[in-house]
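Engineer: Sequence unavailable; structure follows:
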């Protein structure tokens, strides 16, 4: 699942990828430490939210496998899973937002180049663009 693709393709790098290319970006010690902190908080929150999402999907599956699903139950189960998926995506996107605030415009430009995110490629990857 690409929870943060909208951020990634629009110049909001994620902490994990920033740490991977930290030498090329010439991160300061402060930037590296702050990025590590963002990553750790994101990872902890995402693991917890991910467990909750898996449990919600298991409840939905169980309702069908045990033939207990009703229209009302289905709506509640799907809404619960969707809310948890949204929370998980929000965790990832928030980490990208926070990470960008640590970087200089030059570091963001270098990051985009290292990841292969040119303007043409970004437009091609955006929803609603490109080939069907």
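Structural biologist: Now that the structure is in, tell me what you want to look at. All values reported here derive from a predicted model rather than from experimental measurement. Residues are numbered from 1 along each chain as shown.
Engineer: Please count neighbours and contacts with C-alpha atoms only from this point.
Structural biologist: Fine.
Engineer: what number of residues lie near residue 58?
Structural biologist: Counted with other CA atoms under 10 Å, the neighbours of residue 58 add up to 14.
Engineer: host element of it?
Structural biologist: helix 29-65 (DSSP states H and E).
Engineer: And residue 92, by the same measure?
Structural biologist: Going by DSSP H and E, residue 92 is in helix 71-100.
Engineer: Please spell out which residues along the helix holding residue 58 are buried.
Structural biologist: Within helix 29-65, the residues scored as buried using 16 or more other CA atoms under 10 Å are 31-32, 34-36, 38-39, 42-43, 46, 49-50, 52-53, 56-57, 59-60, 63.
Engineer: ok, and here's another one to check against it:
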């Protein structure tokens, strides 16, 4: 009986094994995309701050694009809307230039590995530049969140937090 159970268990493991996957080299055939997650690439290409500005977002410093999307619900007046539109345009321009630089830096790093010309010193320099650009992108987003919050009155900031689901009593007390 014991040998029958062992055989059944062994067969179930074999039959539930995943199908053969592609060779790792085939899975990584795309140059820059293989270095970044799909979400990171989407963010870079589309210009979304996502996690880069989460600390601001959940603590009462809303992003300009989201504020514009909620302008009616927030009761923005024409002047506020114009100011937030300017902030959003500035943010997209600044971050767009930085994202383009980041994409070029990632592509250069990829080429250095693909061409097998990478050195430890070159790697360190490339990573430092990539990290510097990522920090500049994050700074741009966060700075524009601060500017957007300054345009809103406390009631609008509280309403924004409520609409976005950030309206815990502790958070509201800080707004």
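Structural biologist: Arrived safely. None of the values given here were measured: they were computed from a predicted structure.
Engineer: Relative to structure 2, which residues correspond to the helix holding residue 92 of structure 1?
Structural biologist: Using TM-score structural alignment, helix 71-100 of structure 1 lines up with residues 120-149 of structure 2.
Engineer: next one: that stretch to chain centre, how far?
Structural biologist: The chain centroid and the centroid of stretch 120-149 of structure 2 are separated by 12 Å under CA atoms, centre = their mean, to the nearest Å.
Engineer: Kindly provide the distance from the counterpart of residue 17 of structure 1 in structure 2 to residue 2 of structure 2.
Structural biologist: Using TM-score structural alignment as the criterion, residue 17 of structure 1 maps onto residue 66 of structure 2. Taking CA to CA, to the nearest Å as the criterion, residue 66 of structure 2 is separated from residue 2 of structure 2 by 63 Å.
Engineer: For those two, work out which one has more neighbours and name it.
Structural biologist: Neighbour totals were compared for residue 66 of structure 2 and residue 2, and residue 66 leads with 13 against 6 (other CA under 10 Å).
Engineer: May I ask which helix or strand encompasses that one?
Structural biologist: Counting by DSSP H and E, residue 66 of structure 2 is found in helix 64-69.
Engineer: quick one: buried residues of that helix?
Structural biologist: Neighbour-count burial for helix 64-69 of structure 2, counted by 16+ other CA under 10 Å, picks out 64, 65, 67, 68.
Engineer: these two touch, right, the second one and residue 90?
Structural biologist: Think residue 65 of structure 2. No - using CA atoms under 8 Å, residue 65 of structure 2 makes no contact with residue 90, being 11.3 Å away.
Engineer: which part of structure 1 lines up with the helix or strand where residue 39 of structure 2 lies?
Structural biologist: In the assignment (DSSP H and E), residue 39 of structure 2 maps to helix 38-46. For helix 38-46 of structure 2, there is no aligned range in structure 1, judged by TM-score structural alignment.
Engineer: now the farthest one out in structure 1, which residue is it?
Structural biologist: Most distant residue from the mean C-alpha position of structure 1: residue 67, 34.1 Å away (CA atoms, centre = their mean).
Engineer: so how many other residues sit close to residue 75 of structure 1?
Structural biologist: There are 12 residues near residue 75 of structure 1, going by other CA under 10 Å.
Engineer: repeat for residue 2 of structure 1
Structural biologist: 8.
Engineer: what's the answer for the one 5 residues further on, then?
Structural biologist: Counted by other CA under 10 Å, the residues lying close to residue 7 of structure 1 total 18.
Engineer: if I line the two up, what does residue 59 of structure 1 land on in structure 2?
Structural biologist: Per TM-score structural alignment, residue 59 of structure 1 is aligned with residue 108.
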